[in-house]
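Visitor: what follows is a predicted structure for the sequence shown.
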Amino acid sequence: MLLRIMSWNVLHGAHREGRWPRLAEIIRANEPSIVLLQECRGWLERDMSQVIAAENDLGMRVWVGFSASGGHTVLAHRRDLPVMAFESNPYTLLHGYGAGRFAIPGLPVPLVVISAHLTPYSVDAAAAEVRTLVARAYRYDGLGVIGGDLNSCPVGDPEPPWAEVQPYNRMIRCLPRETPDEPWRANTIVGRTLTDGQMIDVAAHLADLRGDVSLRAATGRGRVRVDRFHVTAALRDAVVDYWRVDPDGASDHWGIVTVLDTDRVDLSQVRAYT
């Protein structure tokens, strides 16, 4: 079974500015099985009109992960995918998270798919947040996907042109400097935390496997590949594709898509972790 998972930061909810129809059109064109959205402000207003519109426009079941900050996360999936449960927690992360648990045919344990949006204000705080997500990804015997806006620099990517990056983003995403003349260097604490949790960076994995550095291209205005998928170790060999999606002016982030072949899951690494 091929699962196509798409993630996108939609920029402040997208519906009030009239960007949602174009976003929905682009999402449909990529034919995802599961969609992860971030920064879904206003999606939990009283009449739930945007959730209803998203379900109609995507032809999917839509779940909203409540965020105390108002920047809700969303998980949507094809209606034929057997979902076992949905969980969210608005208090462990600044923007909360939303996680679906799926009973995928042929897999002996559930597949956990998490829509994540880490804090943009501190990579140290983001590293603390991502530890919660790694624990949730492994919670049901070790098949998990984290996708979303991780607001940080990944391990192994080329240094961005830091002089062209907004000063506040540069300050947050770089290591402290001893002197003003010292060059800026990416702080990869979030990526290293994910690596320590045996989470595989999908784009980096395929870039190295294929010798294609273009897969490491930036996804946000800050010239960094902030939007990423990370999968648990048992899913490494199941990753068969990845690409970026041009927002065509509908968001300030590129969308990203990965494809998993569930026949390639390493079942020897599936075990109870709890």
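Guide: That came in fine, so what should we check first?
Visitor: C-alpha only now, for contacts and for neighbours.
Guide: Noted.
Visitor: strands of the stretch 1-150 of the chain, start to end?
Guide: Along the stretch 1-150 of the chain, the segments classed as strands by DSSP state E, counting those that start in this stretch run 2-9, 34-38, 60-65, 73-78, 83-88, 97-102, 111-117, 144-149.
Visitor: ok, which of these comes nearest I200?
Guide: For I200, the closest of the strands of the stretch 1-150 of the chain is strand 144-149, at 9.4 Å, according to CA to CA.
Visitor: mind listing residues that contact the helix or strand following the closest one?
Guide: Heading C-terminal from strand 144-149, the first helix or strand you meet, by DSSP states H and E, is helix 167-173. Residues from elsewhere that reach helix 167-173 (CA atoms under 8 Å, 6 or more residues apart in numbering): P120, Y121, S122, V123, S152, C153, W162, A186, N187, T188, G222.
Visitor: again with stretch 262-274
Guide: Contact with stretch 262-274 is made by 1-3, 106-107, 109, 138-143, 233-238, as judged by CA under 8 Å, 6+ apart.
Visitor: mind checking the end-to-end distance for that stretch?
Guide: Using CA to CA, to the nearest Å, one end of stretch 262-274 lies 23 Å from the other.
Visitor: hmm, M60 and R79 touching each other?
Guide: Yes: at 5.6 Å, R79 and M60 qualify as touching, with contact defined as CA atoms under 8 Å.
Visitor: sec struct for the residue lying closest to G156 once chain neighbours are set aside, please.
Guide: Among residues not flanking G156 along the chain, A204 sits closest, at 7.7 Å (CA to CA, 6 or more residues apart in numbering). Following DSSP: H, G, I helix; E, B strand; the rest coil, the label given to A204 is helix.
Visitor: R192 versus W254, what's the distance?
Guide: The gap separating W254 from R192 is 23 Å, by CA to CA.
Visitor: neighbour-wise, which of these two wins?
Guide: Neighbours were tallied for W254 and for R192 using other CA atoms under 10 Å; the higher tally belongs to W254 (24 against 16).
Visitor: quick one: contacts for that one?
Guide: Taking CA under 8 Å, 6+ apart, one finds W8, N9, T219, G220, D227, R244, V245, D246, P247 in contact with W254.
Visitor: surely the second one is in contact with G147?
Guide: No: here N9 lies out of contact with G147, judged by CA under 8 Å, at a distance of 10.5 Å.
Visitor: let's bring in a second model and compare:
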Amino acid sequence: MALEHEPQGALVQIAVMSQNLGRGGWKRTDGAIEDRWPQLAEAINAVRPDVLLGQEAEGRSADGHARLTRAEHDLDMDGILAPSSSGLGPVTMYRRETMGRRTYLNRDFSAHETHHGFEVVGWTLPCLPAPLTAGSVHLTPYDPVRAASEVSFMGSRVHRAGGGYAILGGDFNFPPVAGPEPAYEQMRPYNRGSRLVVTDPELPGPPEPDRSVAWRIAGKGFVDVAWHLYKESGDENLLTRTSSDERIDWVLVSDALVPCITDYGVIDTGSDHRGIWVKLDLTKAVTSKVWSYR
């Protein structure tokens, strides 16, 4: 008989969801504070992810982690908050029924290397020859150079456990690796100044999205699930914007997990970011190129 904390059976298919919670699910409206968590929880439970990568988990550690505990109860998941100097740090939640206990946790150097914080959580699964790791991403929105440095750091740290089975998901705050033009008319000035290629203001020309952040993490062997499936199917719904002006929320998988991709979707959750989810069949993972980190 399997112990309660072990994955039940040989887990082979998982759902991974990314959701910017929008300041923890609490919104100030006309001087009052609106609790939007029940709506978020309902949308997340409709997906029923095995791993939830959340951003802007504001206030989740307050009052003895009361909000985190509430989320764990409402979603039937365990949660781990990343340390965050901004107060808007990421949270990783996982379903112990399917994933088992976490067997890896690493948040080294993230306080110095990231604006919002970062940590890697990992699990030992019977269907993979090395740990599966995941990190919730929330990049600085202010500067593509700094954001590229952050995502480079994250791309390395999520592989620190070794093996090559890694997932990054979250609010990347910049244009994706490829795809439709942003909705320039919807962009606020502060986003135009960060997300577009810088040109001489005295020589105006057509705007161009700055994809350097996406290209940097792609260079580390990570594949944008939505773009990958779009190239296979041509289904433009896969490229639905996740914010008002651009598809800035992504789930990325390492090369060894690309064959595992089976499905992807975008949902409205009541946050200012749409939620995104990915389904992976881990029996299709590449197992012939397992490597160690050095």
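Guide: Nice, I can see it. Everything quoted here is computed from the prediction, not taken from an experiment.
Visitor: and the residue nearest to G156 of structure 1, how far is that from T132 of structure 1?
Guide: When distances are taken as CA to CA, A204 of structure 1 and T132 of structure 1 turn out to be 22 Å apart.
Visitor: between the two, which one's more packed in?
Guide: In this view A204 of structure 1 and T132 are compared by other CA under 10 Å, and A204 has more residues nearby, 25 against 13.
Visitor: which parts of structure 2 are helices?
Guide: Taking DSSP state H, the helices of structure 2 run over residues 37-47, 62-75, 96-99, 110-113, 144-157, 189-195, 212-218, 225-233.
Visitor: the first one - contacts with which helices or strands?
Guide: Identification of packing neighbours for helix 37-47 of structure 2 by 3 or more CA pairs under 8 Å, 6 or more residues apart in numbering; DSSP states H and E yields helix 62-75.
Visitor: where does the helix it packs on end up in structure 1?
Guide: With TM-score structural alignment applied, helix 62-75 of structure 2 matches the range 45-58 in structure 1.
Visitor: residues making contact with the matching stretch?
Guide: Contacts to stretch 45-58 of structure 1, defined as CA under 8 Å, 6+ apart, come from residues H15, P21, A24, I27, R28, G42, W43, L44, M60, R61, V62.
Visitor: emit the PyMOL select command for whichever of those are buried.
Guide: To isolate the buried ones among those in PyMOL, judged by 16 or more other CA atoms under 10 Å, type:
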select buried, resi 15+24+27+42+43+44+60+61+62
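Visitor: quick check: of the contacts of stretch 45-58 of structure 1, which lies closest to I114 of structure 1?
Guide: Nearest to I114 of structure 1 among these, counting by CA to CA, is V62 at 13.4 Å.
Visitor: so what's that closest one up against?
Guide: Contacts of V62 of structure 1 (CA under 8 Å, 6+ apart): V51, A54, E55, V74, L75, A76, H77.
Visitor: check the gap between the fourth one and T188 of structure 1 for me.
Guide: Counting by CA to CA, the gap from V74 of structure 1 to T188 of structure 1 is 26 Å.
Visitor: compare these two (neighbour count), which wins?
Guide: More neighbours surround V74 than the other of V74 of structure 1 and T188, with 27 against 21 (other CA under 10 Å).
Visitor: what's around P180 of structure 1, how many residues?
Guide: Using other CA under 10 Å, P180 of structure 1 is surrounded by 7 other residues.
Visitor: do L23 of structure 1 as well
Guide: Neighbour tally, L23 of structure 1, other CA under 10 Å: 22.
Visitor: same question for V290 of structure 2.
Guide: V290 of structure 2 has 14 neighbours, counted by other CA under 10 Å.
Visitor: what about the corresponding residue of structure 1 for it, distance to V239 of structure 1?
Guide: For V290 of structure 2, the aligned position in structure 1 is V270, judged by TM-score structural alignment. Relative to V239 of structure 1, V270 of structure 1 is positioned 16 Å away (CA to CA).
Visitor: let me see the contact set for the most centrally placed residue in structure 2.
Guide: Nearest to the mean C-alpha position of structure 2, by CA atoms, centre = their mean, lies G169 at 1.8 Å. Going by CA under 8 Å, 6+ apart, G169 of structure 2 touches M17, S18, L53, A134, G135, S136, V137, D249, W250, V251, L252.
Visitor: ok, the first one - contacts?
Guide: By CA under 8 Å, 6+ apart, the contact set of M17 of structure 2 is V47, P49, V51, L52, L53, G169, G275, I276, W277, V278.
Visitor: aligned counterpart of it in structure 1, please.
Guide: Using TM-score structural alignment, M17 of structure 2 pairs with M6 in structure 1.
Visitor: its match - nearest residue in space that isn't next to it in sequence?
Guide: V257 is the one closest to M6 of structure 1 (CA to CA, 6+ apart), at 4.3 Å.
Visitor: just checking, the one you found touches I26?
Guide: No: look at V257 of structure 1 against I26 with CA under 8 Å: they stay out of range, at 11.8 Å.
Visitor: those two - which one has more neighbours?
Guide: Between V257 of structure 1 and I26, V257 has the larger neighbour count (other CA under 10 Å), namely 26 against 17.
Visitor: map the more buried one onto structure 2.
Guide: Residue pairing (TM-score structural alignment): V257 of structure 1 is matched to W277 of structure 2.
Visitor: any idea how far H65 of structure 2 is from its match?
Guide: 26 Å.
Visitor: burial of the aligned partner of Y138 of structure 1 in structure 2, as a residue count?
Guide: Y138 of structure 1 maps onto H159 in structure 2 when the alignment is built from TM-score structural alignment. Neighbourhood size, H159 of structure 2 [other CA under 10 Å]: 23.
Visitor: how about the contacts made by H159 of structure 2?
Guide: So H159 of structure 2 contacts T133, Y165, A166, Y293 (CA under 8 Å, 6+ apart).
Visitor: select only the buried ones of those in PyMOL?
Guide: Those of these that count as buried under 16+ other CA under 10 Å are selected in PyMOL with:
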select buried, resi 133+165+166
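Visitor: name the nearest of the contacts of H159 of structure 2 relative to S84 of structure 2.
Guide: Comparing the contacts of H159 of structure 2 against S84 of structure 2 with CA to CA places T133 closest, at 20.0 Å.
Visitor: which residue in structure 1 aligns with that closest one?
Guide: For T133 of structure 2, the residue aligned by TM-score structural alignment is V112.
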